[in-house]
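S.K.: Here is the input, now give the coordinates:
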Amino acid sequence: MFLSGSQFLFGSKEAASNGRFPVQNDANILTCGELFSGCGGMAAGLTQAGLRHEWMIEFNAIACQTLRDNWHAPWRSQPLTIMETDVRSVDWSSIGTVDIVAGGPPCQPFSKGGRAGGENDPRDMWPEAIRAVKHLRPRGFLFENVKGLLRPAFSEYLQRILDSLRRAGATEPDSPDVYEVIVVSVNAVDYGAAQKRERVLIAGVRRDCGKLEPFPERTHSVERLVWEKWVSGQYWQRHHLAHPVCGPTSRIEKAALRKVERRGVEPQERPWMTCRDVFVGLGEPAVGSGVSGHQLRAGAKAYPGHEGSPIDEPAKALKAGAHGVPGGENMLVDCSGAVRYFTVREAARLQGMPDAFVPAGSWSQAMRQLGNAVPAQLAEVAGRWIRQCARGQEDNEGKVRK
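M.R.: Take a look at the predicted model:
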């Protein structure tokens, strides 16, 4: 479920007091360091999962300003360090160790919408992710990337990445693997994001610290959404709308409804979240809107292959755009078929960011940051999972044994 700004404020005293942030004794908290932090989507989810960030590293100056503006934490005993630098220049011997290393290496080398240069693309930063794990030897790590990384063209490189992560920190060529590693293919919409965003997670746990458990089963489903839309009508009732007589129009919903009708059993998962679900309370955008980042931007046009996202479905994956300007998919299609650009606030909600979150820069810069972000809802699920896997044994006082 989307967390509003009143429920989730980055580092605020209110957040510390309402139980949403882990403020217990430091010995009970797993610490985190994050590479390629962007505007903080993964960090938002990992914080919700109970991890405490010690440092973040990000190259882009505007994204770093977003982090500085939103990740203040006056209740912390030690300030969060935000390093605006190229990760290739980092001397890991000077960086404090953390329990979990996380991050999303740049996806452009492996994206279907990019040049697909893989390891030959100068933006490929997997070697730097491996270098960080090798030198820091964290209890566990969690990295995110596009589904394109699983394409056959990259299979050999992916295997080398996995082998390097398993051996990260090994002292001898014939010594046992240091980390247990897993590759998980997920869709953020199955874990509460109102966005069809397929991603790959590469995670590992140091063998002397814990054990990888199966990744959590999906919590949301299209089957439940079509049940509430076209069987029980709960979806329309929730939004105070008349029940349409047309039935589902999308191929995915039509197939899901046939499955539901064939089974004749009410699905027990939560429904996929739709754009309408997460935009509740915002109202229509306007030039002078009083909601931060919810100003109307004109000029949206649909064209073949870029038709936008219907309001009563999860959004298509937000895109950053090759040159910083979002493509035609970052649009909403209303009930009449009219299209308009998502506002910054709507894009932030689609990524699971709170209304207190304000990205720095222009509209294009803000949308690019959000288009590159990890959905916070998915990051929270993954964070809770890796946190549990990496906790290992605890002593009688509940302190994590390092």
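
S.K.: use CA for all of it now, contacts and neighbours both
M.R.: Noted.

S.K.: Show me where the protein has its helices.
M.R.: Ranges of helices in the chain, per DSSP state H, are 13-17, 41-48, 61-70, 126-136, 155-167, 222-230, 234-238, 251-263, 275-278, 344-350, 363-372, 376-390.

S.K.: Quick one: distance of the third one to the chain centre.
M.R.: Between the mean C-alpha location of helix 61-70 and the chain-wide mean there is a distance of 17 Å, by C-alpha atoms, centre = their mean, to the nearest Å.

S.K.: Now the second one, please; I'll put the structures next to each other:
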Amino acid sequence: MELFAGGGGLAMAVGRAGFRPLLYSEVATRACETLEANGAKERGDEEWIPDPGGPVPLVKGDVRTLDMNYLCGKVDVLAGGPPCQPFSLGGIAKGDEDKRNMFPEMFRAVREIQPKAVICENVVGLRRKSFEPYFQYILRELSYPYLKRDPDSTWQEHDALLRSYDAGLRDGRSSDPSGGHELYDVVATTVNAADYGVPQIRNRVIIVAFRRDLGVDVEEFKRSVRPTHSYAALVHSMRKGDYWERHREIRGHAVPDHVRERVMAGLPKQVAFDTEEASRLPWRTFRDALAGLEGEPPLPQDLWSYLDRKEHRLGGVTNHIGWPGARIYKGHTPNELDRPAKTVKAGVHGVPGGESVMLTDDRVRDASVPGGWRYKHRYMTVRETARVMTFPDSWVLEGPRGEQMRQLGNAVPVLLGEFFAKAVANALDNARSTR
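M.R.: The predicted structure follows:
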């Protein structure tokens, strides 16, 4: 079951891990249109469970009005990314006092459906020092979701109750009448998506919880979600030449010498490459994404004659549309092709930091810059942004460009979600009980 489904990144990821979706919930109109374009069907008031391979029921609207009790005992995984604006560095950061904080709805869902596992993604701002006490409260509330908070109490008062109950369980003063059926073991992991094969620097918190009566080996799960890729391995690959040779083979021509020389000159003189680093794969870069990570064809890059906001079907893929007016300036620097992209944000043009702008391999003479050459830049297309978020080209995005970019910026990168969902699946498969 997927709450806050958005444009479908986490839902797709959990599906790839082998779970069959029973319900999507989403409030944003354009995101709902995207979900419907990719196989979901509006459920309406009638509650029903889909057949294998059938359309996924989609409930549109405020999740606070959604009754989930009919799915109790039928859900293996509850997944979702509660709206992150309360904790985001890009928002006003009111945290738990912000009415957009939807963690209480995740806890309500856990109480109503008692899933075997929970996967929750959120911004790394949740781990800021000022929010750390509330973050720990979130973890405790997910551990004991049936100890419902009194509407008239503060979160601090509820947290004190949870702390006392937790201490009582540990020393035998408290008892669990459910036999572990309503208790959860919680693991919180701070991740950089690039460390898991996503061609993007994206720092997030992944919270996973397992129902305690299942006997999941939590320590083994923690080991299973260690990073698989590294920056040091990327540097090593570039210095050996493997990275450049791979792109020559994909494109049929080499990356221009002046680009390769510039990138190599910017690499650190020394980078740790010990046994652990040697066991990891190289970070994937923006260039890797544009070349195609999972069998997709390379995306055409020569869009200079097509910056007209029109779909020219370049390369035969949708949403690869040139957009005029890109600018770079101090504090608004572009993505470089031979690094992971910057964090995709839920904005269109004016996002701080230049996250929607890219520096290309093309250059023109310019006596005003050092070296006499200036590299050309442009806006990333929606499809290029989707590649950075590891959405397949077949995934349909609905709405105007701004809404498509917003859905992508709010999504979970598919490969990151898939990695953690597969780890959850393996943990459940290996648990001593699968009740």
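
S.K.: Give me the TM-score for this pair.
M.R.: Once superposed, chain against chain, the TM-score is 0.82 (TM-score structural alignment, normalised by the length of the first structure); 358 aligned residues with a C-alpha RMSD of 2.6 Å.

S.K.: Looking at the helices of the first structure, spot the one closest to E198 of the first structure.
M.R.: Closest approach to E198 of the first structure among these is made by helix 376-390 (10.6 Å; C-alpha to C-alpha).

S.K.: against the second structure, where does that closest one fall?
M.R.: With TM-score structural alignment applied, helix 376-390 of the first structure matches the range 414-428 in the second structure.

S.K.: and if you look at stretch 118-130 of the first structure?
M.R.: Mapped onto the second structure using TM-score structural alignment, stretch 118-130 of the first structure spans residues 95-107.

S.K.: superposed on the first structure, where does the match of helix 376-390 of the first structure end up, distance-wise?
M.R.: Superposed on the first structure, stretch 414-428 of the second structure shows a mean distance to its aligned partners of 1.0 Å (mean C-alpha distance after the TM-score superposition for the first structure).

S.K.: How about that stretch, which residues are buried there?
M.R.: Buried residues in stretch 414-428 of the second structure, counted by 16 or more other C-alpha atoms under 10 Å: 414-425, 427-428.

S.K.: Not counting that stretch itself, show me its contacts.
M.R.: By C-alpha atoms under 8 Å, 6 or more residues apart in numbering, the list of residues contacting stretch 414-428 of the second structure from outside reads 9-10, 12-14, 16-18, 116-117, 119, 193, 196-198, 214, 216-217, 221, 224-225, 389-391, 434.

S.K.: do stretch 386-404 of the second structure as well
M.R.: Contacts for stretch 386-404 of the second structure (C-alpha under 8 Å, 6+ apart): 7, 9, 30-31, 33-34, 37-38, 198-200, 286, 289-290, 292, 296, 317-318, 341, 344, 347-348, 382-383, 408, 411-415.

S.K.: which among those end up buried?
M.R.: Buried by 16+ other C-alpha under 10 Å: 7, 9, 30-31, 33-34, 38, 198-200, 286, 289-290, 292, 317-318, 341, 344, 347-348, 382-383, 408, 411-415, out of the contacts of stretch 386-404 of the second structure.

S.K.: Which ones among the contacts of stretch 414-428 of the second structure map onto strands?
M.R.: A117, I119 (DSSP state E).

S.K.: Let's see the PyMOL selection covering just the buried ones among the contacts of stretch 414-428 of the second structure.
M.R.: To isolate the buried members of those in PyMOL, using 16+ other C-alpha under 10 Å:
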select buried, resi 9+10+12+13+14+16+17+116+117+119+193+196+197+198+214+216+217+221+224+225+389+390+391
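
S.K.: on that earlier part again, let me have the buried residues of stretch 414-428 of the second structure in a markdown table, adding distance to R327 of the second structure as columns.
M.R.: Formatted as a markdown table, these follow (distance: C-alpha to C-alpha, whole Å):
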| residue | distance to R327 of the second structure |
| --- | --- |
| V414 | 29 |
| L415 | 30 |
| L416 | 30 |
| G417 | 32 |
| E418 | 35 |
| F419 | 35 |
| F420 | 37 |
| A421 | 38 |
| K422 | 40 |
| A423 | 41 |
| V424 | 43 |
| A425 | 44 |
| A427 | 47 |
| L428 | 49 |
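
S.K.: and which of the residues you listed is nearest to L337 of the second structure?
M.R.: L415 (19.5 Å).

S.K.: these two touch, right, C32 of the second structure and G6?
M.R.: Yes: the pair C32 of the second structure / G6 is scored as a contact, 7.3 Å apart, by C-alpha atoms under 8 Å.

S.K.: list residues touching both of the two?
M.R.: With C-alpha under 8 Å, 6+ apart, C32 of the second structure and G6 have common neighbours E26.

S.K.: Look at the two and report which has more neighbours.
M.R.: Set side by side, C32 of the second structure and G6 show more neighbours around G6, with 30 against 26, by other C-alpha atoms under 10 Å.

S.K.: Show me what the more buried one aligns to in the first structure.
M.R.: Aligned by TM-score structural alignment, G6 of the second structure pairs with G38 of the first structure.

S.K.: contacting residues for the closest residue to that match other than its chain neighbours?
M.R.: Counting by C-alpha to C-alpha, 6 or more residues apart in numbering, A63 is the residue found nearest to G38 of the first structure once chain neighbours are left out, at 5.4 Å. By C-alpha under 8 Å, 6+ apart, the contact list for A63 of the first structure reads G38, C39, P359, A360, Q369.

S.K.: again with L290 of the second structure
M.R.: Neighbours of L290 of the second structure in contact, by C-alpha under 8 Å, 6+ apart: P298, L299, E384, R387.

S.K.: Closest to G81 of the second structure out of these?
M.R.: Checking those against G81 of the second structure with C-alpha to C-alpha, the nearest one is R387 at 20.3 Å.

S.K.: which position in the first structure aligns with that closest one?
M.R.: Applying TM-score structural alignment, one finds that R387 of the second structure aligns to R349 in the first structure.

S.K.: do you know how far the residue mapped onto N335 of the second structure from the first structure is from C335 of the first structure?
M.R.: Alignment note: N335 of the second structure maps to S309 in the first structure; criterion TM-score structural alignment. In this structure, S309 of the first structure and C335 of the first structure are 11 Å apart, going by C-alpha to C-alpha, to the nearest Å.
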